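[1] Generate a structure from the sequence data that follows.
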Amino acid sequence: MKEESRLVFISGDQKRIKEYQISSKKVIFYVSIFLIAVFVGGKFGLDMLVDISFNSKIKKLERTNAVLQARLLDMKERIKRIDQEMNLIAQQDDQLRTVLGLSELSADVREVGIGGSDYKYDFTDQVSGFEQSSDLSEQLTELAKLEREIKLELESYKDLLHTFQTKKDSLDYLPALRPILKGVISSTFGNRLHPVLKVYRHHEGLDFSAKTGTPIYATADGVVRYTGVMGGYGRMVIIDHKFGFETRYGHLNKYVVRKGQRVKRGEKIGEVGNSGLSTAPHLHYEVRFKGKPVNPKYYYFEDRILNERLVSKTNK
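    You can find the predicted model right below:
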């Protein structure tokens, strides 16, 4: 006997009645279709929700990644500037050590530094997919290096301060001032082609190009040993300083000091000129230690403000 189910529909006013007969197999079929439709629709909807959520997270991560990359780029620029400043500090440190008679720190010592971490950072595994992970590792390693260099400079400055305190009475006699405040170095210390004689010979000082009449200042305390005309140097002033130092100023337009006069660092001693064997107005400046020429650049400070203050202090 065929199993059937009966569906009866009665209108609201109970005046109309409709009756449908359906087999059990059809009921099972339609119910199955309905359940399958519900399942498929539900899965599709769930997949859409998951995709929307995933895409939202991806966009959020992309925004975060962009911010991190911008910050990393900024950090790289700042580290670069700090590294440049550290190089300048190291140069000044070497200059101070020369002036104070101390040995310069070797390149190997500066490279290693003092204390801090020497660990090589590597985030390429931990931050997979982050484009700048290698840059991040590099910058953190560079920061650790700067940390060690800073600690080294702090220790070096302690050494310099101690030496300064023990030698402060003799520092007034060190040629630590630039001989002219304005002007550029046109010829350095060492072998060069002589601009007039056209032969190679050792240049025993520095040449500063400047306008005629530019003031020339004593670079340290001392006593004027010579004023006059000296061969190719033209008008020249020579000053004796204590502890074996002597400074020479050549090609002057005029000098305003006399032999035997005591001068202070920053005191005007003459003006730039073009006397002697010279092709243009400039100052020839020498530093001698125990009679031997040494590179003046190792003794004076390039800091313009510092030089101006020293001159201003002397001429008040």
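[2] going forward, measure contacts and count neighbours with C-alpha atoms only.
    OK.
[3] And the strands in this structure, which stretches?
    For the chain, applying DSSP state E gives strands covering 4-10, 17-23, 184-187, 190-193, 200-203, 206-209, 215-217, 222-229, 235-240, 245-255, 262-263, 268-272, 282-289, 292-294.
[4] Flag every buried residue along the third one.
    Okay, so that is strand 184-187. residue 187 (16 or more other CA atoms under 10 Å).
[5] likewise the fifth one?
    Of the residues in strand 200-203, those buried by neighbour count under the rule 16+ other CA under 10 Å are residue 203.
[6] ok, now the first one?
    For strand 4-10, the buried set under the neighbour-count rule, 16+ other CA under 10 Å, is empty.
[7] now for it, which elements pack on it?
    If contacts are counted by 3 or more CA pairs under 8 Å, 6 or more residues apart in numbering; DSSP states H and E, strand 4-10 sits against strand 17-23.
[8] The fifth one too?
    If contacts are counted by 3+ CA pairs under 8 Å, 6+ apart, strand 200-203 sits against strand 190-193.
[9] returning to that earlier point: now render the strands of the chain as CSV, adding distance to residue 49.
    Shown next, in CSV, are those (distance: least, CA to CA, whole Å):
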stretch, distance to residue 49
strand 4-10, 38
strand 17-23, 39
strand 184-187, 72
strand 190-193, 78
strand 200-203, 82
strand 206-209, 77
strand 215-217, 82
strand 222-229, 88
strand 235-240, 89
strand 245-255, 85
strand 262-263, 88
strand 268-272, 84
strand 282-289, 81
strand 292-294, 80
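[10] show me where the stretch 1-150 of the chain has helices.
    24-99, 107-112, 133-167 (DSSP state H, counting those that start in this stretch).
[11] Compare the strands of the chain and give me the one nearest residue 76.
    strand 184-187 (33.4 Å; CA to CA).
[12] And this one, please, so the two structures can be compared:
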Amino acid sequence: MSGEKSQKNENSSTSHACQSHNVVIVFLDPSDNEKVRELFSLFILKWIFLVVVYIYGELSASPLVLANLEYSNPALKELRADIKENLRISKSGGASERIIPLKYYQYKVKKTDQFFQIMARTQMDMETLSSVNELSSPHDLVPGMVLEIPNMRGVFHPEITDSSQDTKLRLAEKYKYDPELMQYDSNREKWFFPGLVMGKTEKSFFYGFGFSVPLEDFAMSSSFGKRLDPFTKKVTFHGGIDLAAAIGTPVYASQDGTIQFANIQGGYGNLIVVKHIMGYETRYGHLSKFLVKEGEKVKKGQIIGEVGITGRTTGPHLHFEIRRNSKRQRPFFQAH
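    You can find the predicted model right below:
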């Protein structure tokens, strides 16, 4: 009886699973080669499938490279064809499933390249190239820069947002846009609007007509870029322009916006920061007087303060900066 029980236990060990700590262990009879081969084949097939899916996902997510902008380049032909088709769909209000998914091509800017030449060759527009690459003007293009060129025209909502349905519908209402055509870029964490174009104000920023000179009577005492620091006597980067003027000279808002900061800040002395659309802000330093308060909305040309000599300065002047997404920009503006 005991031998029979022992034999039964031995046989059962080859056919049932032992469970311990939620781990299932299967014991197979080594002589059962057919089962071993079958399980091994299934394991290999699943492993190959997962590897293929991973590689395909990595390749599809990676930007394609444009080695050159010759019309004979197959990659450029594909890009132009996608742009043409997506533009047609977005303008006709076609169903979202018909739009070719958003993807990017990368192009390394060469010494002889110009912004509008690249725009024409890729069948892009100013809005798309500047929005995707966060360019503030055509002058931002420099040799060696890697441009990302999407396969459709359009613009990004400038602020980082989530991909929720509520956010999607809120932005669709703001831009008066069909939510079914919107695409979310998870890498940028921003919504893309195929076929959407910039308004007049946004275009004026890019072409250098968005900001007006913040003073009427002044002398340029220091320009944007490298200069000899008047205090350290070393060559340093100057992230704005200095406009020399008499103490008390009126300072004007360079563009419509909201007063984000109006207080003392280190070397700036009395500083006003005005927040504008598209991630822009302007800074007005060394003021003698504030004529606005934080949170106040101001209009282009409105007096917001007066020239002074506060902070780190050698004489009365206005230190003026334009920034976009915290990066200092070379000021280009129209006459006041």
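[13] what TM-score do we get after superposing?
    After superposition, the two chains reach a TM-score of 0.42 (TM-score structural alignment, normalised by the length of the first structure), with 146 aligned residues with a CA RMSD of 2.8 Å.
[14] Check the helices of the stretch 1-150 of the first structure for me and report the most buried one.
    Across those, the average number of neighbours (mean count of other CA atoms under 10 Å) peaks for helix 133-167, which reaches a mean of 17.
[15] Which strand in the second structure has the most residues?
    strand 280-290.
[16] And the helix or strand where residue 8 of the second structure lies, what's buried?
    Element membership for residue 8 of the second structure, per DSSP states H and E: helix 2-12. Buried residues in helix 2-12 of the second structure, counting neighbours by 16+ other CA under 10 Å, are absent.
[17] What's the first helix or strand after it?
    Next element after helix 2-12 of the second structure (DSSP H and E): strand 17-20.
[18] which helices and strands does the helix or strand that that following strand is followed by pack with?
    Later in the chain than strand 17-20 of the second structure, the nearest helix or strand by DSSP H and E is strand 23-26. Where contact means 3+ CA pairs under 8 Å, 6+ apart, strand 23-26 of the second structure is packed against strand 17-20.
[19] before we move on, the earlier item: elements contacting the longest strand of the second structure?
    Against strand 280-290 of the second structure (3+ CA pairs under 8 Å, 6+ apart) you get strand 270-275, strand 303-307, strand 317-324.
[20] Quick one: closest of these to residue 26 of the second structure.
    That would be strand 317-324 among these, by CA to CA, at 62.1 Å.
[21] which other helices and strands contact the helix or strand following that closest one?
    The C-terminal neighbour of strand 317-324 of the second structure among helices and strands, as given by DSSP H and E, is strand 327-329. In terms of contacts (3+ CA pairs under 8 Å, 6+ apart), strand 327-329 of the second structure is packed against strand 317-324.
[22] so what secondary structure elements neighbour the strand it packs on?
    Looks like strand 317-324 of the second structure contacts strand 241-244, strand 280-290, strand 327-329 (3+ CA pairs under 8 Å, 6+ apart).
[23] possible to save these as a markdown table with distance to residue 120 of the second structure and mean neighbour count?
    Output for those, formatted as a markdown table (distance: least, CA to CA, whole Å; neighbours: other CA atoms under 10 Å):
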| stretch | distance to residue 120 of the second structure | mean neighbour count |
| --- | --- | --- |
| strand 241-244 | 33 | 21 |
| strand 280-290 | 27 | 24 |
| strand 327-329 | 25 | 16 |
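[24] Take those strands and write them to JSON lines, including distance to residue 305 of the second structure.
    As requested, those are exported to JSON lines (distance: least, CA to CA, whole Å):
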{"stretch": "strand 241-244", "distance to residue 305 of the second structure": "14"}
{"stretch": "strand 280-290", "distance to residue 305 of the second structure": "5"}
{"stretch": "strand 327-329", "distance to residue 305 of the second structure": "22"}
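[25] which stretch among these comes nearest residue 192 of the second structure?
    Nearest of those (CA to CA): strand 280-290, 19.4 Å.
[26] can you list the helices of the stretch 1-150 of the first structure in TSV and add distance to residue 217 of the first structure?
    TSV is the format used below for those (distance: least, CA to CA, whole Å):
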stretch	distance to residue 217 of the first structure
helix 24-99	19
helix 107-112	34
helix 133-167	23
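[27] closest to residue 206 of the first structure out of those?
    Between the helices of the stretch 1-150 of the first structure, helix 24-99 lies closest to residue 206 of the first structure; by CA to CA that is 16.6 Å.
[28] Report the angle between the closest one and strand 4-10.
    Using axes from the mean of the first three to the mean of the last three CA atoms, to 10 degrees, the inter-axis angle of helix 24-99 of the first structure relative to strand 4-10 is 80 degrees.
[29] since we're on residue 219 of the second structure, how many residues are nearby?
    12 (other CA atoms under 10 Å).
[30] looking at it, it is touching residue 243, isn't it?
    Yes: with contact defined as CA atoms under 8 Å, residue 219 of the second structure reaches residue 243; the gap is 5.6 Å.
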